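>>> need coordinates for the following:
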Amino acid sequence: MNAIISAPELASELTGENPPVVLDVRWQLSVAKAAGEPPFDGRAEYAAGHVPGAVFVDLDRELASEPGTNGRHPLPDVTGFGAAMRRAGVTSTRGVVVYDGGQGWAAARAWWLLRWTGHPDVRVLDGGLPFWEGPLSTDRPAPAEGDFQPAPGAVGLLDADGAAGLARSGVLFDARAGARYRGEVEPIDPVGGHIPGAVSAPTDDNVAEDGRFLSPEALRQRFTALGAGNGTRVGVYCGSGVSGAHEVLALAVAGIPAALYVGSWSEWSRDPSRPVAVGPDPQ
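Sure, this is the predicted structure:
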């Protein structure tokens, strides 16, 4: 099953006999805003126009639990996540397509969670809403209750110790920007740098200038050059398990399975006992 879907393909499937459930997960990382600039509100953007039939999903409230020592976006309570997906109409036998405002991170987080909890058919709209060519709707759909029952463990999940071990025994990709990996800047977390042994692989390099994914062949070449492939175990982390999900998605497009360290740097950097590497080399 493909991990991504194009806008024309989605439009065609929505007119078919068994259209997918569509989830709108528009979200942006909460960082310092310029004075007077209002915070991003995904619900307001959804209300202003969305793919017809799409149901809004709140990343911070439904795809994560409260921030704390486990990071800024820890795993959600599985029972609550399952209930949120059923409210959105997700079933075990109907495909799901997820999109966001174009960056792809939030959609990938929903994709990963559904895959991790056992849904067999989940895809991300390549390029997000900017590539949707059909009409937008302001209706608030009320889908029939779904029957999806999450069964965690269907794809790889890492904790902090597992990530540290994989950085030594396999390959652990750091999906953040290079400057954060090197420890030159750290706008969010308490300490700059990276997990010792991790390889810098910024998420931005997974996509072309228009925001859509590179071809499977190009992605495979990229990740192979960075140490993946040939049976090597692969893991990914980022700041808080959101952009890292996008990297896991890119690896899936390339045909390379990978585990996600959900706590990521926001968890790792809050534990003073864990080592921190700085500079351009994995160390």
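
>>> alpha carbons only for contacts and neighbour counts from here, please
Fine.

>>> chain center to stretch 159-168, what's the gap?
Distance of stretch 159-168 from the chain centroid (Cα atoms, centre = their mean, to the nearest Å) equals 20 Å.

>>> second chain to compare with the first, below:
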Amino acid sequence: MTTSRPAPVSPLIDADTLATALAGPRPPVVLDVRYRLGQPSQRPAYLEGHVPGAVFVDLDTQLAAPPGPCGRHPLPAPGDFGAAMRAAGVSADREVVVYDDGQGWAAARTWWLLRWSGHSAVRVLDGGFPRWAGAVETEVPEPAPGDFVPEPGALPTLDAEGAAELARTGVLFDARAGERYRGEVEPVDPVGGHIPGAVSAPTAENLRPDGRFRTVAELRSRFAGLGADGARTVGVYCGSGVSAAQEVLALELAGVRAALYPGSWSEWTADGERPVATGAERG
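Sure thing, here's the model as predicted:
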């Protein structure tokens, strides 16, 4: 028997639309993936209050493999990821909504992983939990197990060699803050700078001041100005493949399909033989 899959949906959902869906006959599965780089698990914040029915998913342990030569947040093994999603109630025929605390990084990572694994109906709550104005609950739900089985490969990825090649022949965006791209500071990884040929495109510029994504027209204009004009292949990296997923989502909104380099800068710099560029120029 073949499991029916929901039709593809827009990658974003607003809080009012989510509230309506939750009150409907077949509400979406909601995942709370709040996360702060370099800080402990945000599960305590989840326990203080979350969208009704939301299941907490930990980025470090459920949305990534252990850190190592492949980076600080390597892609999880499909079997492990599938088990985590099924435990959270995710099924192939049911829509999923994910939210974080507003940056969109962790929510987009979850969106990307599910889409990459073959789930077609996944949305990110635009603006994250701060935009949710409905009731919250502290009870931890016990969802019925889902049936989602990952089938990786539905979205494009890059390895280190592919990223280096794309920086020469296409457009490779560096989604980190500009000062990290330039090599002025590096708070996490051992070396500052960027992949030679990469273009600085910080994720903060994808969002409005209130944390929601900019309009499609604004995103199209931004990325076209940076070289993603529809004529060249586009890829994105960041520090460890998390914030870059937010940029991939922003590009998707703008109508540009982009590949993610999951290992990103943390994998690139794990090999001391790989070249590093610094300064504002692409190198």
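
>>> so who does the closest residue to Pro190 of the second structure other than its chain neighbours touch?
Nearest in space to Pro190 of the second structure, with sequence neighbours left out and distances taken as Cα to Cα, 6 or more residues apart in numbering, is Thr269 at 7.3 Å. Thr269 of the second structure makes contact with Asp189, Pro190, Val191, according to Cα atoms under 8 Å, 6 or more residues apart in numbering.

>>> show me where the stretch 101-250 of the second structure has its helices.
With DSSP state H, counting those that start in this stretch as the definition, the stretch 101-250 of the second structure shows helices at residue ranges 105-116, 160-169, 178-182, 216-225, 243-253.

>>> from Ala84 of the second structure, how far out is the counterpart of Asp58 of the first structure in the second structure?
Asp58 of the first structure maps onto Asp58 in the second structure when the alignment is built from TM-score structural alignment. For Asp58 of the second structure, the distance to Ala84 of the second structure equals 10 Å [Cα to Cα, to the nearest Å].

>>> Phe129 of the second structure too?
With distances taken as Cα to Cα, Phe129 of the second structure is found 22 Å from Ala84 of the second structure.

>>> try Gly128 of the second structure
Taking Cα to Cα as the measure, Gly128 of the second structure and Ala84 of the second structure are separated by 21 Å.

>>> of those two, who's got more company?
For Gly128 of the second structure against Ala84, the residue with the higher neighbour count under other Cα atoms under 10 Å is Gly128, and the figures read 24 against 20.

>>> contacting residues for the closest residue to that one other than its chain neighbours?
In space, and not counting its chain neighbours, Gly128 of the second structure is closest to Gly102: 4.3 Å by Cα to Cα, 6+ apart. Remark: with contacts taken as Cα under 8 Å, 6+ apart, Gly102 of the second structure is in contact with Gly127, Gly128, Phe129, Pro130, Gly211, Arg212.

>>> next, work out how far apart the spatially closest residue to the fifth one that is not a sequence neighbour and Ala54 of the second structure are.
Read that as Gly211 of the second structure. The shortest distance from Gly211 of the second structure to any non-neighbouring residue, by Cα to Cα, 6+ apart, is to Gly127 (4.7 Å). In this view, Gly127 of the second structure and Ala54 of the second structure are 16 Å apart by Cα to Cα.

>>> same check on Val140 of the second structure?
In this structure, Val140 of the second structure and Ala54 of the second structure are separated by 8 Å, where distance is defined by Cα to Cα.
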